[in-house]
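>>> Sequence first, predicted model second:
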Amino acid sequence: MVVNAPDFIASLDGAAPAPGLSAPLRGLWWAAKGNWDQAHKIVQDDEGREAAWVHAYLHRVEGDLGNAGYWYRQAGQVAAKDSLEAEWQRIVATLLGSKT
């Protein structure tokens, strides 16, 4: 069971996301595994703000900053300016309710 960011990161050694993860966390899991299409498919059908944040991150990864900006606004987030890795870690920590 994934309960914090270190557990989530450790779960990346597996073949699939841990059971019970939210759609946004599953999207981040697939993004970390290099499967942008699977990650995008998961979050594009979720209308929540957390999914919109992950959606924004994914379009930033893709290099589509205009589309990313739209999704940051939908998420109520300021567009990220730091590294993709730092943003990924920040989203994971926030969604899991931890700081590490």
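Perfect, thanks for sending it.

>>> only C-alpha atoms for contact and neighbour calcs from this point on.
OK.

>>> I'd say residue 76 and residue 51 touch.
No: under the criterion of C-alpha atoms under 8 Å, residue 76 makes no contact with residue 51, lying 11.3 Å away.

>>> So between these two, which is more surrounded?
residue 51 (26 against 12; other C-alpha atoms under 10 Å).

>>> Work out for me the element that one sits within.
Per DSSP states H and E: residue 51 is located in helix 49-62.

>>> dropping in the other structure now:
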Amino acid sequence: MIDINDFKQSINDAYPPAGLPSRVQALWHDGAGDWKKAHDLIDQETDKSSAHIHAYLHRKEGDLWNADYWYKRAGRIRPQVSLAEEWNMLVQEYLQ
């Protein structure tokens, strides 16, 4: 698996690194500025990890009601950190 520094550097590439799970690919696309692609990758997933990332994406979109719904599905609460900090926390958690 790729480490967090290499993952962050790959954001400048045309495509995410090969072999990443869809939830990590979603974080990559969001980091690269493509919220829609990130959401499309995560939208149909049903596991708690994907729900966690889905929540973050709706928080970033500004749809806090929908974000809170997805945080609840993930068994989490909306964090009181910046979006950049949350993205970093998600990458660190799900890249492993």
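Cool, got the structure. Predicted, not measured: the structure shown is a model, and the values here were computed from it.

>>> Check which helices and strands the helix holding residue 51 of structure 1 is in contact with.
For helix 49-62 of structure 1, the packing partners by 3 or more C-alpha pairs under 8 Å, 6 or more residues apart in numbering; DSSP states H and E come out as helix 23-32, helix 36-44, helix 65-75, helix 84-95.

>>> how close does it sit to structure 2?
Its matched residues in structure 2 lie on average 0.6 Å from helix 49-62 of structure 1 after superposition (mean C-alpha distance after the TM-score superposition for structure 1).

>>> Can you check what angle separates that helix from helix 36-44?
150 degrees (axes from the mean of the first three to the mean of the last three C-alpha atoms, to 10 degrees).

>>> And for helix 49-62 of structure 1, what's in contact with it?
Helix 49-62 of structure 1 has contacts (C-alpha atoms under 8 Å, 6 or more residues apart in numbering) with 23-24, 27-28, 31, 36, 39-40, 43-44, 46, 65, 67-72, 74-77, 84, 87-88, 91, 95.
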